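> Structural data only, the sequence is not supplied:
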């Protein structure tokens, strides 16, 4: 089977421009290029590679990360498919929980109780946090911000859920997806609370496993999530 680029694009549901870009970054190259007119052709192996790309895109991996995974000399297709399946199942479970939450809200029920949970945690940790970090620039920045902390807590909780999904899928703490998720956590903290430097992030990573309250809260997403987050942060901050 051999298809020209337009036919191939139509079959997989992407634009010709997208295929040109994938070729440019080395993610998906044509199986053949006509030396005379420069026409690009794609075959069954191209379809298989595109399928792998689409699986990773469905999991919200960046094109850069997908390229690093697929072009790695250690890439094992069967292991990758098994890992993708686990990640997709975890995403399916998370989406089902969100659908249940929406159904509950439509019925007038309070399903997530995120705000109430945050207020409990806030009162529990506020005085301790002030004693430990009250003189730091980060804490002063935190006090000066007018953040919707309940919403911010929900955003960070969503990042911890992503860590849990990676952990369930057997992803290594020093992998590219793990590093990307650490960056997302760091940025989320910076956007909503205070400037989260690498030193602060490293301290948080240690606290997630040494403080039982934080460990239990994070492990709500799955046993061992706190340990995994801490390991990912440690690898990232090397």
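Yep, that arrived. Please read these numbers as outputs of a predicted model, since none were measured by experiment.
> contacts and neighbour counts: CA atoms only from here.
OK.
> Excluding covalently adjacent residues, which one is nearest to residue 207?
residue 214 (7.3 Å; CA to CA, 6 or more residues apart in numbering).
> my bad, residue 230
In this structure, residue 230 finds its nearest non-sequential neighbour in residue 205, 4.4 Å apart by CA to CA, 6+ apart.
> and the residue minimising distance to the centre of the chain, what does it touch?
The C-alpha lying nearest the average C-alpha coordinate of the chain belongs to residue 181 (CA atoms, centre = their mean; 4.6 Å). Applying CA atoms under 8 Å, 6 or more residues apart in numbering to residue 181 gives the contacts 159, 162, 163.
> Comparison target, given below:
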């Protein structure tokens, strides 16, 4: 069996501390990721980055994402529609989080991956546990609206 490319230098105990339940299913989840995206440049970039992350990096990543989820919860509670600027801004913050910590994510790829919130309970449940029921649909719609906004901004600036 080939050695998995995405590996963390953390100990098993540190992984349990920082990742919680994910640590127990790490091999299964990363195997699926490798099977699905293993041949992509995004996967290679993620493997290079993650190999350097220690416990403090993962804590910072987790804390930053918790802030994004808190903002999603606030916006849903305030009745913000997914096509409003604040909703698109949080979708963009999520995309930038991925770009900063894992791989360069295009708007188009973010839209494609947002289907996982709708179709895969492993993506939907943690999002909705940390935000609100219905957040999967709301976030997927905000991601699509943000991608449309970005495309509009690009066409506006074309000569």
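Nice, thanks for sending it over. This is a predicted model, so every value here is computed, not measured.
> how about the longest helix anywhere in structure 1, aligned to which bit of structure 2?
If you go by DSSP state H, structure 1 has its longest helix at helix 77-106. Aligned by TM-score structural alignment, helix 77-106 of structure 1 falls on no residue of structure 2.
> quick one: the helix or strand following that helix to structure 2 mean distance?
Reading on from helix 77-106 of structure 1 to the C-terminus, the next helix or strand found by DSSP states H and E is helix 114-133. Following superposition, helix 114-133 of structure 1 is found to deviate from structure 2 by 2.2 Å on average (mean CA distance after the TM-score superposition for structure 1).
> outside of helix 114-133 of structure 1, which residues touch it?
Taking CA under 8 Å, 6+ apart as the rule, helix 114-133 of structure 1 contacts 139, 149, 150, 151, 153, 154.
> Tell me which helix or strand the third one sits in.
Secondary structure assignment for residue 150 of structure 1, by DSSP H and E: helix 149-168.
> Now do the buried residues in that helix.
Of all the residues in helix 149-168 of structure 1, those buried under the rule 16 or more other CA atoms under 10 Å are 149-150, 152-157, 159-168.
> swap in stretch 211-224 of structure 1?
Across stretch 211-224 of structure 1, burial judged by 16+ other CA under 10 Å covers 215, 216, 217, 218, 219, 221, 222, 224.
> Let's see which of those end up in helices.
Of the buried residues of stretch 211-224 of structure 1, the ones assigned to helices by DSSP H are 215, 216, 217, 218.
> rewinding a little: in TSV, list the contacts of helix 114-133 of structure 1 along with distance to residue 132 of structure 1.
Formatted as TSV, the contacts of helix 114-133 of structure 1 follow (distance: CA to CA, whole Å):
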residue	distance to residue 132 of structure 1
139	10
149	20
150	22
151	24
153	20
154	24
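> Could you work out the most separated pair of these?
The largest separation in the contacts of helix 114-133 of structure 1, counting by CA to CA, is between 139 and 154 at 20.2 Å.
> What does the residue nearest to residue 207 of structure 1 correspond to in structure 2?
Using TM-score structural alignment, the partner of residue 214 of structure 1 in structure 2 is residue 123.
> Excluding covalently adjacent residues, which one is nearest to residue 131 of structure 2?
Residue 131 of structure 2 sits nearest to residue 73 (CA to CA, 6+ apart), 4.7 Å away.
> and the corresponding residue of structure 2 for residue 192 of structure 1, how far is that from residue 128 of structure 2?
Counting by TM-score structural alignment, residue 192 of structure 1 corresponds to residue 101 in structure 2. Distance of residue 101 of structure 2 to residue 128 of structure 2, computed by CA to CA, to the nearest Å: 22 Å.
> The residue nearest to residue 131 of structure 2 is in contact with residue 134, isn't it?
No - using CA atoms under 8 Å, residue 73 of structure 2 is not in contact with residue 134, being 10.3 Å away.
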